[in-house]
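Peer 1: Predicted model, plus sequence, below.
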Amino acid sequence: MSKPSKEIFKAYDIRGIVGKTLTVDTARLIGQAIGTEARSRKISTVVVGRDGRLSGPELSDALSAGLMASGINVIDVGRVATPMLYYAAYELGHLSGVMVTGSHNPPDYNGFKMLLGGDTLAGPDIQDLYRRIVEKDLAEGEGQLSTHDIADAYLDRITGDIKLARPMNIVVDCGNGVPGAFAPTLFRRLGCRVRELFCDVDGTFPNHHPDPARPENLQDVIEALAKTDAEIGLAFDGDGDRLGVVTKEGNIIWPDRQLMLFAADVLERNPGAKIIYDVKSTRLLKPWITENGGVPVMGRTGHSFMKASIKETGALLAGEMSGHVFFKERWYGFDDGIYAGARLLEVLSRVDDPSALLNALPNAVSTPELNLATAEGENHRLIETLQKEARFEGADEVVTIDGLRVEYPDGFGLARASNTTPVIVLRFEADNETALERIKADFRRVLSSVTSAKLPF
């Protein structure tokens, strides 16, 4: 059996093109490597789940076979959202699970998100799985397979805790991703009237891609809100760990502003709590968290880094611009878009006009996330050079925990190396358009000194 493609072993997960860089044989080897690592950590059982992609069943079966070949017992929870796999890992007592998911990648992709003993595998841990396979450093044994349906327990756990102040009238767009099998049921059980858009699970994603971070994927929600008496719109990504929110008028409430609402709610009950936000998030979060009695903490982008930071700091809430929100208060500290949707409705149900509450959250002039394409690995080298050499005009502070976030008196600019693709991620925010243009010009000057590539701004 040939060794797997090294490029599929990413910073936060394993991800490849089905039948090309990610085959059934590769999935089995990865399962055996994960099982070997689990045994080294004295773990005996791993939960396995899959999203709605067409390749899910065969890859899940192969992964499970590999885990059992290493001597690990497997509990197969079937087709679930990623947060339901995490929930099963916690509730079934092992804190260990592997989710077979392509997240928001195109239909021909799939991959694995991994949790062992409560720790999300990332960075060096994922590279070590590749090493185990190449060096044939793989345990052998005969694990047992069992199955378990986690859906009812998951839904009961949420409905037992979250209560809406009044029934709500909502649009839910699942983009044919796996949340369609669970989210509408949950919101109806919470007392909502639900208009479903693309909630039948279809791994070809025939309507639009299940990625609420892109405005074009929210147009169906915007249209439904305009044409019906629904008061708010929710959208989910392909595996259910991210949430999109749209107001009645069609305004998209980006995740860093969603975090403001969640932070104010959590801090009402837990004054002095730490709230984590990533380097891509708005600079308006820091004063907002402080004014609401919390302690703001800026962290690195990436779900595995966020979870590690929650453990280190004891934070009760964390969120990142990509849409991953992590509730530690009343929940488990993992990213769960479906649960976040329920928490949002709990807050919004207390007011007569949910859209007015959302629209009133502090806002700034900003760019979307911009990507500067580079050669493989070049993005990290360029950022390291800039961290050492770059000088920014009129900057108050340069934060280097994840790339370069340059704080100015009236805005910020960000350049960081993506950990999943060979691009430099850029984002700019300011008090007004004039300040935004000045900050972009400063970054243009600095970036042009290290690269001749065409800048995307």
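Peer 2: Done, it's in. These numbers were taken from a predicted model, which means no experiment stands behind them. Residues are numbered from 1 along each chain as shown.
Peer 1: CA only for contacts and neighbour counts going forward, please
Peer 2: Noted.
Peer 1: Burial check on residue 135, number of neighbours?
Peer 2: By other C-alpha atoms under 10 Å, the residues close to residue 135 number 9.
Peer 1: Can you give me the distance of it to residue 155?
Peer 2: Computed as C-alpha to C-alpha, to the nearest Å, the residue 135 to residue 155 distance reads 43 Å.
Peer 1: cool, residue 197 as well?
Peer 2: Distance from residue 197 to residue 155, counting by C-alpha to C-alpha: 20 Å.
Peer 1: alright, now check it against this:
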Amino acid sequence: MAEMINEKIFKAYDIRGIYPAELNEAAAYAIGRAFVKKSGASEVVVGSDMRVSGPALKRELIRGITDEGANVLDIGLVSIDVVYFAVGILKYQAGIMITASHNPKEYNGFKMVLQNMSWVRGQDLRDEVLHLSEELADTKGRVTTIDILPKYTDHVLSFVDRKKIKPFRVVIDAGNGMATNIIPLLEPHLPIEVIKLNFVLDGNFPAHPSNPLLPESQVQIIQAVKEHQADFGVIFDGDTDRLFFVDEQGTFIRADYTLLILAKEFLSRQPGMGIVYNIICSKIVPEKITEWGGVPILSEVGFVNISKAMREQNGIMGGELSAHYSFRDNAYADSGFIAFLILLQLLSEDGRALSEIVKPFYTYQKSPEVNIEFSDRSQIEQIIGELKKKYQTGKQNTLDGLTVYYQDWWFNVRASNTEPLLRVTVEADTQEILDSNLADLLAFINKAK
């Protein structure tokens, strides 16, 4: 069995790879068995998104789970937060979502959670998968199909007062992903007019890539917001854990600004609470959270780390630049639909256009993330060590890679969790300061390679 498993699929947060070259049916079967062995679960909720390879991988995953003696509760084609709801709120023992999130159509994978909403990381399951015994359980598990979507719908709607929501016109781009199935469940309970884009499930993503951050993914929704004179737009990725907002002028709202919008709403509900943000968010984030009476909580990059920091440091919500937004009352898990609903209520109560609400956040100049490829990860650690010495006059933080703060600029360099890449982020008070320091930083890194 082990010789048929590609070790590249075991990532920092989940299991993911190209189907079938890296992730195939044999791997799915082994993962199902290994998950039951490691977790000790006697029942596992299984959901999947619309990717073309999903049915084949799901069939073998379920066979592996049941061969190991655990029962499967099949919840069908769902968004990923439905699996989180099943485990975190309904208290089923464990859950697996078959998805590759925003990755290209060739990919698929598994995200795995346990009842206390602790994530089973891909790397944690690696050895169990590679060293499975041939012995199966004496009694095979059963498969039951269940429908938890009515309860899920009630849960996400509970985060807002629907009577306060105004009849906005909203463009929603489902991207041929799972928002196709969930938005129609919410729509009858809301007074809004929804202009739908790409509301047909299709794992080939014919309209545009599943990643909303790619420029080619943004063209259609920007045009639609302007054409329909919409109040704002929303674009989801394939499994809906990421969503981005577009203001009434057709401008994409950066995810750390959206975090601030949501944070202000939660702090008005519960003053003094903690808001989690990651190390590469703009420094306007902790400044505003403090100004509004909240407690800024710094986290490593990654939605798993956001959730962990919320739980450990009394956070009420958290978010990051990848557009995951997590909520304490959602069992510390992320949900794009809860974020969408809260923004609806906030815009209704505020009265200003979305562009006006975010305008005060455009204080600093920030570079897009720069990715520099290396031949191996050891080189990256060496470079980070050299950067520590070069920038020793700044205030340094090693929570996630290296972050160095100066009075009028800061930078973060960190290794990718999945590839031999050094990720570089720089922010400054002015564009001139940004350009100068980014150029110096990149020149040093490239010279030291």
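Peer 2: That came through fine. Keep in mind it's a predicted model, so treat the numbers as computed, not measured.
Peer 1: TM-score for the pair, please.
Peer 2: The TM-score (TM-score structural alignment, normalised by the length of the second structure) is 0.93; 443 aligned residues with a C-alpha RMSD of 1.9 Å.
Peer 1: The first structure: which residue goes with residue 408 of the second structure?
Peer 2: Aligned by TM-score structural alignment, residue 408 of the second structure pairs with residue 410 of the first structure.
Peer 1: How about residue 169 of the second structure?
Peer 2: Using TM-score structural alignment, the equivalent of residue 169 of the second structure in the first structure is residue 169.
Peer 1: got the residue ranges for the helices in the stretch 201-350 of the first structure?
Peer 2: 219-227, 255-269, 285-291, 303-313, 337-348 (DSSP state H, counting those that start in this stretch).
Peer 1: residues in contact with the longest one?
Peer 2: Which is helix 255-269 of the first structure. Identification of contacts with helix 255-269 of the first structure by C-alpha atoms under 8 Å, 6 or more residues apart in numbering yields 243-244, 273, 275, 277, 281-282, 285, 288-289, 292-294, 316-325, 329, 343-344, 347, 358, 361-363.
Peer 1: Could you check it and say which residues are buried?
Peer 2: For helix 255-269 of the first structure, a neighbour-count test (16 or more other C-alpha atoms under 10 Å) marks 255-267 as buried.
Peer 1: part of a strand, is residue 194 of the first structure?
Peer 2: Yes. With DSSP: H, G, I helix; E, B strand; the rest coil as the criterion, residue 194 of the first structure is located in a strand.
Peer 1: where's residue 287 of the second structure relative to residue 328 of the second structure, distance?
Peer 2: 22 Å.
Peer 1: When those two are compared, which one has more neighbours?
Peer 2: A count of neighbours by other C-alpha under 10 Å puts residue 328 above the other of residue 287 of the second structure and residue 328, at 16 against 13.
Peer 1: Compute the number of surrounding residues for residue 164 of the first structure.
Peer 2: Residue 164 of the first structure has 19 nearby residues by other C-alpha under 10 Å.
Peer 1: Repeat that for the one 10 residues further on.
Peer 2: Using other C-alpha under 10 Å as the criterion, residue 174 of the first structure is surrounded by 33 other residues.
Peer 1: so it touches residue 210, yeah?
Peer 2: Yes. Between residue 174 of the first structure and residue 210 there is a contact at 6.7 Å, judged by C-alpha atoms under 8 Å.
Peer 1: Common neighbours of those two, please.
Peer 2: Shared contacts of residue 174 of the first structure and residue 210, counting by C-alpha under 8 Å, 6+ apart, come down to 236-238.
Peer 1: if we can go back for a sec, how close does the match of residue 169 of the second structure sit to residue 423 of the first structure?
Peer 2: 40 Å.
Peer 1: got it, and residue 68 of the first structure?
Peer 2: Using C-alpha to C-alpha, residue 68 of the first structure is found at 37 Å from residue 423 of the first structure.
Peer 1: Much appreciated, bye for now.
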